[in-house]
Every structure is written in structure tokens, then in C-alpha cells.
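Trainee: Need the 3D shape of this:
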Amino acid sequence: MTEIDLEKYTYHLPDERIARFPVEPRDVSKLLVYKQSEIKEDKFYRLVGYLPKDAFLVFNNTKVIPARLFFQKDSGALIEIFLLNPVEPSSVISQVMETTQSCTWVCMIGNKKRLKGKLQGKHTIHETDDLVLEAELIDSEKNHVRFSWNNATLTFAEIVKYFGQIPLPPYLKRQTEEKDYETYQTVYSKNNGAVAAPTAGLHFTEKVLFDFEEHDINYDFITLHVGAGTFQPIKVQNVVEHQMHSEQIVFEKAFVERLLKYHTFVIPVGTTSMRSLESLYWFGVKLLQGDETFFIEKLFPYQDKQAVSIEASLQATLQYMNSKNIEQLVGETEIFIFPGYQFRVCKGIITNFHQPDSTLILLVAAFVGDDWRKIYDFALKNNFRFLSYGDSSLLIP
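Mentor: The predicted model follows:
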């Protein structure tokens, strides 16, 4: 594997260009349109006018959960437990969010040295009813925390709404506000499990989606539960050595069938949808090689392989689902998309403006080539807002 020098993919982002809050309404944010190497500026609510007639858009319908849980000990010490990945009763996030018993998660733990014994939090639902949530560190090395609660009618998804806080990206440098519980979710969010929003989708409104219907633009949904690793900066000079995080992805069989039908011009909404789609392709390749493991390793796409068409990959996936009699496919991916990657599914992308020295900048550079710098220079010179609550772009190389 050739070295990829991080210094080639950095730029200066002034702090004042980071959007601390979203614009309202969502769809009046700026839209940078990059097509055939030309760049222009418009408003997001006019997006449909720039989409090819045969475009098939893919949205990530994950829902951000209040993953920051705070417990105060009798001593006054504050312990923060940040949910990462479930391990019991299942590793499938959607199943664990619906459990009404107890569950165990891999967590990040703030003030961990003070965590001894069980932690307990209380929340009054009715005047006479106290909801009690207990947290116990059962494996200190792996940071496994078991949660249990005293109301068997409530799911864990409902529990974290009472005790948790929506985790905003650290670069916003502010506390979560009440409004964020609405604005840091997409209007089509559905499946609980993300600790960060798929922010390219934050610009969409019901009106924009209605425009798709009016113009016969096809679209569908997948689920990738965005993990905390999405904010992990690259700290190595040769980016190939960066340790990529793994995230869970979910595909319905009906989606795979639609993708096979509309695969000619696929435009993912966001980097999470792009990583999901490309990972789905590589799962099909694995199946054709006789490997049924849906875990896409970081550098799997860069190993020498015979070319496989997207049709052949998707057909193999559908055949696998039919043989197993399953309607839903759950996998894991740590795919690392950087310059040199050959895209197999995606022909365009709708995405925000990302941090310098990040895996997401590398993904954009892999997709549009050296023009990534021209795009970002234009955005900086024309007062575009950056990062999660910032403006949007449509990139069609």
C-alpha cells in the first residue's frame, strides 16, 4: 500500500466559519453545486433542479440517541457514561434499544477512577413513581457497563430519553440545548442507535422530499448507526496507518432490490450512506469469493481482486438473503475511503463541509480528486458555513 501524506489533505478552517447553530428553516442553507468541474452557489431548497433524471438518492435513517448518561455519586462526584456499542442481549443496536430488561454496552467513562459499585439515577415520571436506572461496570478492561431499570414496560430507547443527553460534536464547543433534540435529527430519522447525526441529511425538509415526488426522483433508506469514531482525528502522517472505527449497517432486502433496479446513478446523502453503499458492494464480492462474513475490513477494497460488476455483487447478496430466508441484512464496516479508492456504486454525493485532516476530507478527495481544494476554497471565500450544522454541497464529478 502506497503512503498517503496527511499534509496534502489539510486546509485552514477559521473558527468563526464553524456553524455553532443551524439555519432555520433547514432548507434555506447554502448549496454548493460541483458538476463537470464547474462550481456554483444556490440554496438547498432548489436541490432537485440539479439532480439527474435517473438519480437514485440513498438516505441514512439512523436516529441519534441521548448517549451521554450522567450519574452523581453520594460523594458528589459526577460520572459520565457514553454509550458506544451494545454487547448483550445482542450486538444488533436496534434490538438492544427495544429491550425492556437489562443490557450491556461498551462505553466511554468519564471520571472512571471514581466508579466503584453501582451507580443509580432517578427520574420522577408521575408524582408517585420514581424511575430508577442502575449502571454497573462489570468489565473494567473492556469498559462493559450493565444497565438495569425498575420499569419493565419501558424500552432502553425510552430510558435514555429520561436520563441521557444528545451528544453534540466536540468542535461545536457548547452545551446541548433543548432545540438540539429536534435540529440535530433528520426529519426522516427512524432507527435509534447513532451517537452522531448523519449531518448531510439535516438540510432536508418535507418540502424538499415532496419536490422529489413531483419530479419523479427515486430515493430509499438504509441505516448506518454513526459511531463516536467519526470524530476521531487522524494522528499519523501516513493516513493508511489510521485506525478506522467500525460501524453497524442495516439493509432491507427491498432496498437491495431497488438498488439493483436503479443503480445507474446512485447519489448517497452523506458520507455514512456512501460508506454503507460501497460496503454493500464489497459484501457481494466476499460472497462471490465464498465468504459470508459481513465485516468489511479497513483495507479490503485495496487488495488485488478481479473486477465484479455492481449487478453481480447485488445479485449475490439477494441470492444469499433468499437462501437464508432473511429480509434484513446486518453488517459491520470499517471501510476506509481515501485517494486511490475506486468507487463501485456512487456517482455523486450530497455532503457538508468537513474538518481538515479528517477521514471525511480524504473521502471527498477520493471522490472528486484534486478539485476538493478548489471546492473548499470556493466555500471559504463565499462565506459557506462548515461542519455539522453548516451548509451543504452536491458533488457530481
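
Trainee: from here on, contacts and neighbour counts on C-alpha atoms
Mentor: Fine.

Trainee: all helices of this protein, in order?
Mentor: Using DSSP state H, the helices assigned to the chain run over residues 93-97, 156-163, 180-183, 206-214, 253-261, 271-288, 310-324, 359-368, 371-381.

Trainee: winner for burial among these?
Mentor: Ranked by mean neighbour count, the helices of the chain are led by helix 271-288 with a mean of 24 (mean count of other C-alpha atoms under 10 Å).

Trainee: Just the angle for it relative to helix 253-261, thanks.
Mentor: 90 degrees (axes from the mean of the first three to the mean of the last three C-alpha atoms, to 10 degrees).

Trainee: isn't residue 60 right up against residue 269?
Mentor: Yes. Between residue 60 and residue 269 there is a contact under C-alpha atoms under 8 Å: 7.2 Å.

Trainee: Here is a second sequence; please produce its structure as well for comparison:
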Amino acid sequence: MKLTDFDYHLPQQQIANYPAKRRDHSRLLVYDRKTGQIWHKRFYDVVEFFDPDDFLVVNTTRVLKARLFGSKTKTGGKFELLLLRELEQGVWESLVKPGRGMNAGVELSFGEFPVGAEVVDVHADGSRTLRFHPPEKVYDLMEAQGIIPLPPYIQRQPEDSDYERYQTVYNRYWGSVAAPTAGLHFTPEILQNLKRKGIEIAEIILDIGWGTFQPIRVDDPRKHQIEFERYRIEPETALKIKELRGQNKNLVAVGTTSVRALESWYKQTDGSLEPISRDTDLFIYPPYQFKLVDKLITNFHLPKSTLLMLVSAFAGRENILRIYSEAVAEGYRFFSYGDSMMIL
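Mentor: Here you go, the predicted model:
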């Protein structure tokens, strides 16, 4: 397997810099793995592709306002900060730029806001561990001064609308630096229509890290190390999914983050599906035998990316590349704010 096996051509103008005017008006490509049939629809049509024996699993993580600006307390030197992951209360793995001079012991300030931070460790990958004081005020700082971190391929600064549109309508728990983008197309009306059809919905949490945007830098993707991300399956959700699977219901996962959490859950509990809160670095690529996920709703992913490899494992690499080629020809919009596909 080579990294170039997962490449495709995408015109720059088909990278979506803004979402569709309405969430459910994004386009929807539906692919049936059994028949090879493809439908071109809008996302508001998605309900008709659910069978009565399906159930839905969504990732309810919320995107942090994780970009912060401040100054070194002693010198006044300005910096930009991206909080990546909370290691314990008040202690965060972070990216800082400029990194020069950001050594252990450096104190940081955030204007008049009554929160400070200290660099406590510098890592080989350039990230820093920061300790905030008082530790319980970090989320207040983000709420007051933070900026939502849009993906690097969106060539603009965040606008007011992004604080709504770069979150799912069912977000509940702070923790991510990127959105579970397949969920951005859902509206309260679609969720209600699914429930009316008898489709049950289970909620899980995987906090998405910056590693989701990290390119693979080795020719053999199997040598790539994916970054750890934290996921949680609460007792009520674990019981619900086990009961539905016991009734031979089909699990429809919303997004690659839900897939990684679910498949990690199966692996890390040896199939017992007990409640769990753990880190995962599961990297899914062909060939992979899926244990829990039967159907998938996802966006269109970057060439040579770990996410493209996951959907290739689910639907077949040649099938995915053929579908992507058709989507490009049909003018679909790609990546986080782009269109969606459903794989049956």
C-alpha cells in the first residue's frame, strides 16, 4: 500500500470556504455498496435512505474557541496560541507561534483577563504543555477571548456565522479543535423526522484533535502514527447500542470520528461493549474488518488523508476514488464545509 494510492485531483474552486446557506441544502451523494448504484440528492432527502431497522450514532462533541492571543508577561512579546487538549484541569497541550523563546518557565498573560499561564514543558514535535492559573478559569478565558479554529484549508478568518455553523445542532460537550463535519448537515427537523420513522439515535463523544489535519509524511501509510484522541461511551449509550445490536439493527455512523470511537470501543473492550472513557490512536485503512459500523454518513475528504483511507476501507479504495471522480465532475463541494455522502 502506497500513499499515492489515495490521491485524486480536486480543483481548488471546489474546496468549500463557506457552508451551504441552509444546513440541509448541501448536496448528498448516496452509494449502495451492494448494487453499486449512486444517487445525487440533497441532504434533506437523507431520511428516505434509512431503513426501519437502522439506528443512528452521532458525536456530540463541541468545538472549543481554542485560538487565543496574548503576550509574554516579562517582555510583552505577542503570541498566538491553539489549545489542543486538556490533560488535567488547567493543564493543556498547546501549539504556540512564534515558538522562539517559548521555553519552560515563561509566563503568559491574556490582556486584562484574570488568567495567566506558564510553559511547563516543550516537546519534540514543537507543542508545549501549559499550566493555567487559576485552573478552573480556562473555559471562561476561551469564552471571553477565544476564536473558533477553522481548518487550515479554509482561506479566511472566522466570521460570526461560523460560531453557529461550525458546530452541530446536537453539540453538548466542549473538547474538540475541529468539528465532526458530517454532522453539520443535520437540522432539528431531520432528526425529528428520523425519530418519527422509528430511527433511534445514540450519542457518543470523541474529542477531535489537530491531528485530523496532519498530513501523512511517509510513503507507506501503515507506518504513520495517528495522534491519540479521547472518546467516551456513557453507560446509558452503551446499553442502548448493545440492545439495538442485539435486535440486529444496523448502525449508521455519522462521521469518521464516530467510526473511530465505535471501532475502538469494540477493540478495547474485546467486544463486551462496556462503558468506557479512553484514548485511541486507531488508524483504519484497507483492509479492515468493521465490527460495529454498518452504514456511514461522511463528507468528502482530503487526498492522501487518514480519513480518505478510512472510507476506502469501508467502501473499497477503487470504489471511493471512482465516486470522488464523479463528485468532482458533478461539481460537489469538498471538505469540512462541503457536501456529504452516505454509504449504504
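
Trainee: Could you quantify their similarity as a TM-score?
Mentor: Scored against TM-score structural alignment, normalised by the length of structure 2, the superposed chains reach a TM-score of 0.92; 332 aligned residues with a C-alpha RMSD of 1.6 Å.

Trainee: possible to save the helices of structure 1 as CSV with distance to residue 191 of structure 1?
Mentor: Below are those laid out as CSV (distance: least, C-alpha to C-alpha, whole Å):
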stretch, distance to residue 191 of structure 1
helix 93-97, 7
helix 156-163, 10
helix 180-183, 15
helix 206-214, 18
helix 253-261, 16
helix 271-288, 14
helix 310-324, 21
helix 359-368, 23
helix 371-381, 32
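
Trainee: Of these, which is nearest residue 247 of structure 1?
Mentor: helix 271-288 (9.4 Å; C-alpha to C-alpha).

Trainee: And the closest one, how far out from the chain middle?
Mentor: 15 Å (C-alpha atoms, centre = their mean, to the nearest Å).

Trainee: Which strands or helices does it pack on?
Mentor: strand 56-60, strand 218-225, strand 295-296, helix 310-324, strand 349-352 (3 or more C-alpha pairs under 8 Å, 6 or more residues apart in numbering; DSSP states H and E).

Trainee: run the last query once more with 6 Å
Mentor: Judged by 3 or more C-alpha pairs under 6 Å, 6 or more residues apart in numbering; DSSP states H and E, the packing partners of helix 271-288 of structure 1 are helix 310-324.

Trainee: Report the inter-axis angle for the helix it packs on versus helix 271-288.
Mentor: Helix 310-324 of structure 1 runs at 70 degrees relative to helix 271-288, counting by the same axes, to 10 degrees.

Trainee: coming back round to it: between residue 60 and residue 269 of structure 1, which has more neighbouring residues?
Mentor: residue 60 (32 against 25; other C-alpha atoms under 10 Å).

Trainee: where's the counterpart of residue 281 of structure 2 in structure 1 relative to residue 247 of structure 1, distance?
Mentor: Mapped onto structure 1 by TM-score structural alignment, residue 281 of structure 2 lines up with residue 334. Per C-alpha to C-alpha, to the nearest Å, residue 334 of structure 1 is found 7 Å from residue 247 of structure 1.

Trainee: Who has more neighbours out of those two?
Mentor: residue 247 (23 against 20).

Trainee: residue in structure 2 matching that one?
Mentor: That one, residue 247 of structure 1, aligns with residue 229 by TM-score structural alignment.

Trainee: Its match contacts residue 279, correct?
Mentor: Yes. Residue 229 of structure 2 is in contact with residue 279 according to C-alpha atoms under 6 Å; the separation is 5.2 Å.

Trainee: residues contacting the residue nearest in space to the middle of structure 1?
Mentor: Centroid-nearest residue in structure 1: residue 226, 3.3 Å away (criterion: C-alpha atoms, centre = their mean). Counting by C-alpha atoms under 6 Å, 6 or more residues apart in numbering, residue 226 of structure 1 makes contact with 194-196.

Trainee: Then residue 130 of structure 2?
Mentor: Neighbours of residue 130 of structure 2 in contact, by C-alpha under 6 Å, 6+ apart: 91-92, 118-120.

Trainee: ok, so what distance separates it from residue 177 of structure 2?
Mentor: 17 Å.

Trainee: So which of the helices of structure 1 is nearest residue 67 of structure 1?
Mentor: helix 156-163 (7.1 Å).

Trainee: mean deviation (superposed) between that closest one and structure 2, please.
Mentor: Here the mean offset of helix 156-163 of structure 1 against structure 2 after fitting is 1.9 Å, by mean C-alpha distance after the TM-score superposition for structure 1.

Trainee: what span of structure 2 lines up against that helix?
Mentor: Using TM-score structural alignment, helix 156-163 of structure 1 pairs with 138-145 in structure 2.

Trainee: contacts for the matching stretch?
Mentor: By C-alpha under 6 Å, 6+ apart, stretch 138-145 of structure 2 touches residue 65.

Trainee: switch to 10 Å and redo it
Mentor: Stretch 138-145 of structure 2 is contacted from outside by 64-70, 83, 86, 89-92, 110-111, 113-117, 131-132, 137, 146, 148, 174, using C-alpha atoms under 10 Å, 6 or more residues apart in numbering.

Trainee: Can you report how many residues lie near the residue mapped onto residue 40 of structure 2 from structure 1?
Mentor: Under the alignment (TM-score structural alignment), residue 40 of structure 2 pairs with residue 41 in structure 1. By the criterion of other C-alpha under 10 Å, residue 41 of structure 1 has 15 neighbours.

Trainee: The contacts of residue 130 of structure 2 into JSON lines, with extra columns for neighbour count and distance to residue 303 of structure 2?
Mentor: Below are these laid out as JSON lines (neighbours: other C-alpha atoms under 10 Å; distance: C-alpha to C-alpha, whole Å):
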{"residue": "91", "neighbour count": "21", "distance to residue 303 of structure 2": "34"}
{"residue": "92", "neighbour count": "21", "distance to residue 303 of structure 2": "30"}
{"residue": "118", "neighbour count": "22", "distance to residue 303 of structure 2": "38"}
{"residue": "119", "neighbour count": "20", "distance to residue 303 of structure 2": "35"}
{"residue": "120", "neighbour count": "16", "distance to residue 303 of structure 2": "36"}
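
Trainee: Cool, thanks, signing off.
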